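Colleague: predicted structure and sequence below. I'll ask about it afterward.
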Amino acid sequence: MNHYFTDNRQLAQNRKEITFRFSCFKFSFITDNGVFSKEYVDYGSMIFLEALEKEKLGNNLLDVGCGYGTLGVVLKKMNPASKVTMIDVNPRALELAAINAEKNETEVDIRQSDIYEKVSEDNFTDIITNPPIRAGKAVIYKIFDEAYEHLAAGGHLYVVIRKQHGALSAQKEIASVFGNCDIIHKERGYFVLKSTK
């Protein structure tokens, strides 16, 4: 089976366009086979964006596991003065993310990276992730744990995760690294977690 968190460029192409409104903006995204939530923007991402809209994000954001670009593109649109870097292991997703950034008139830095493999910076003000649950606990905990070394002092890690996918154990894991992890929003089984370095 070809998961969305792998290099699955050999899959047949079947692109489609989805549109949605968030805040005062209308967004249009191209999706395809082999990417997460290709039919519509997933509910977890929408809940995550609603929670992040209320936060004071800094000027240097990293979207880990960006997929076709929903979170990074929307956050760049809402925070135009901020630098936004988007990473994913899936080349097909990244190709779409680049198309979607241009389509929505946003300028972002997009990189293919297996978690933080191609990320040398240690000065992000905010790291955000809607983690690839199907990749397994070892992968998603690595995303959480290694975020710490890529954040500036006072920087934040934000995570959206469903309760049934281990939100409470994820909270404990993150707290063991950061010394803190708060639930800043809960809705329909989704938890938004926030930690501060």
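Modeller: Good, I have the coordinates. Numbers count the residues shown, from 1 in each chain.
Colleague: when you work out contacts or count neighbours from here on, use the C-alpha atoms and nothing else.
Modeller: Noted.
Colleague: longest strand in the chain, please.
Modeller: In terms of residue count, the longest strand belonging to the chain (DSSP state E) is strand 151-162.
Colleague: list the buried ones in that one?
Modeller: By 16 or more other C-alpha atoms under 10 Å, the buried positions in strand 151-162 come out as 151-152, 155-162.
Colleague: max pairwise distance over the residues you listed: which two?
Modeller: Taking C-alpha to C-alpha, the two most distant members of the buried residues of strand 151-162 are Ala152 and Arg162; they sit 27.2 Å apart.
Colleague: at the geometric centre of this structure, which residue sits there?
Modeller: When C-alpha atoms, centre = their mean is applied to the chain, the residue found nearest the centroid is Thr129 (3.5 Å).
Colleague: all strands of this protein, in order?
Modeller: Under the criterion DSSP E, strands of the chain are mapped to 16-22, 25-31, 60-64, 83-88, 109-112, 124-129, 151-162, 182-187, 190-196.
Colleague: try it against this one:
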Amino acid sequence: MTAEHYFSTDPDAPMRRSEIEFSVAGRDYRLAVASGVFSAGRLDPGTAVLLRKAALPDASVQGDLLDLGCGYGPIACVLASEAPLATVHAIDVNSRARELTDENAATLKLAGRVRVTAPDDVPADVTFAQIWSNPPTHVGKTELHVLMDRWLPRLAPDGVAWLVINRHLGGDSLHTWLVDKGWLVERIASQKGFRVLRVTRVE
């Protein structure tokens, strides 16, 4: 199912629905999940590390935030809950993932501030105060670099990107590549085999 999530816009797997529960920053979440979507059986360990170790936006944060590769929406829902003045763009190539994110945002009364779209449907003039991603490392290094090259330049001048990468799936090489591309990269945490990277523009 993981590979299908990365490469399919419309999953062929039968839609077997369930729910998962998790807590972040003192809030409890119950989200609908389904087969054919990344990590449908649980909150992905990398996503859990990211939400625990990165600096979540606070209530003062405004503007546009991006959840890159939203899956069924755990990151988008957390960001929208923590930053009620912000708009969260949740994007994914997987149509089933987008449907679930829409549903979960509506259930949490976040629908007006979580905009779920396919990547190509994000308005070209939107820049992001923050980008959050547990990117699809299984697509391979080349495709991962294409993804970063496409979205990181859309950070606002003072924006920040938070990425979580499995160390065994290229976490350290991505760090090096981003630095070589001219980004300021800080490893904020390393836990359970995952690197949490903070990426900003070089001043």
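Modeller: Right, received. Where do you want to start? Every value quoted in this text rests on a predicted model; they were computed, and no experiment measured them.
Colleague: before we move on, back to that, ok now do the residue nearest to the centre of the first structure, which residues does it touch?
Modeller: By C-alpha atoms under 8 Å, 6 or more residues apart in numbering, Thr129 of the first structure lies in contact with 63-66, 158-160.
Colleague: which of the residues you listed sits closest to Phe20 of the first structure?
Modeller: Among the contacts of Thr129 of the first structure, Cys66 lies closest to Phe20 of the first structure (C-alpha to C-alpha), at 17.5 Å.
Colleague: can you count the residues close to the closest residue to Thr117 of the second structure other than its chain neighbours?
Modeller: Nearest residue to Thr117 of the second structure in three dimensions, chain neighbours excluded: Ile91, at 5.1 Å (C-alpha to C-alpha, 6 or more residues apart in numbering). Here the count is done by other C-alpha atoms under 10 Å, and Ile91 of the second structure has 26 residues near it.
Colleague: now do Ile91 of the second structure against Val24 of the second structure, distance only.
Modeller: Ile91 of the second structure sits at a distance of 21 Å from Val24 of the second structure (criterion: C-alpha to C-alpha, to the nearest Å).
Colleague: ok, Thr87 of the second structure next?
Modeller: 19 Å.
Colleague: ok so, going back, closest one of the contacts of Thr129 of the first structure to Tyr4 of the first structure?
Modeller: Distance to Tyr4 of the first structure, by C-alpha to C-alpha, is smallest for Gly65 among those, at 9.9 Å.
Colleague: which position in the second structure aligns with that closest one?
Modeller: Matched by TM-score structural alignment, Gly65 of the first structure corresponds to Gly69 in the second structure.
Colleague: give the contact list for its match.
Modeller: By C-alpha under 8 Å, 6+ apart, the contact list for Gly69 of the second structure reads 90-93, 133-136.
Colleague: excluding its backbone neighbours, what's nearest the counterpart of Gly171 of the second structure in the first structure?
Modeller: Under the alignment by TM-score structural alignment, Gly171 of the second structure pairs with Ala167 in the first structure. Computed as C-alpha to C-alpha, 6+ apart, the closest residue to Ala167 of the first structure that is not its neighbour in sequence is Ile161, at 5.5 Å.
Colleague: right, and that neighbour touches Gly44 too?
Modeller: Yes: at 7.4 Å, Ile161 of the first structure counts as touching Gly44 under the criterion of C-alpha atoms under 8 Å.
Colleague: overlap of the contact sets of these two?
Modeller: Common neighbours of Ile161 of the first structure and Gly44, counting by C-alpha under 8 Å, 6+ apart, are 130, 190.
Colleague: aligned counterpart of Asp44 of the second structure in the first structure, please.
Modeller: In the first structure, the residue matched to Asp44 of the second structure (TM-score structural alignment) is Asp42.
Colleague: how much space between its match and Asn180 of the first structure?
Modeller: For Asp42 of the first structure, the distance to Asn180 of the first structure - C-alpha to C-alpha - is 27 Å.
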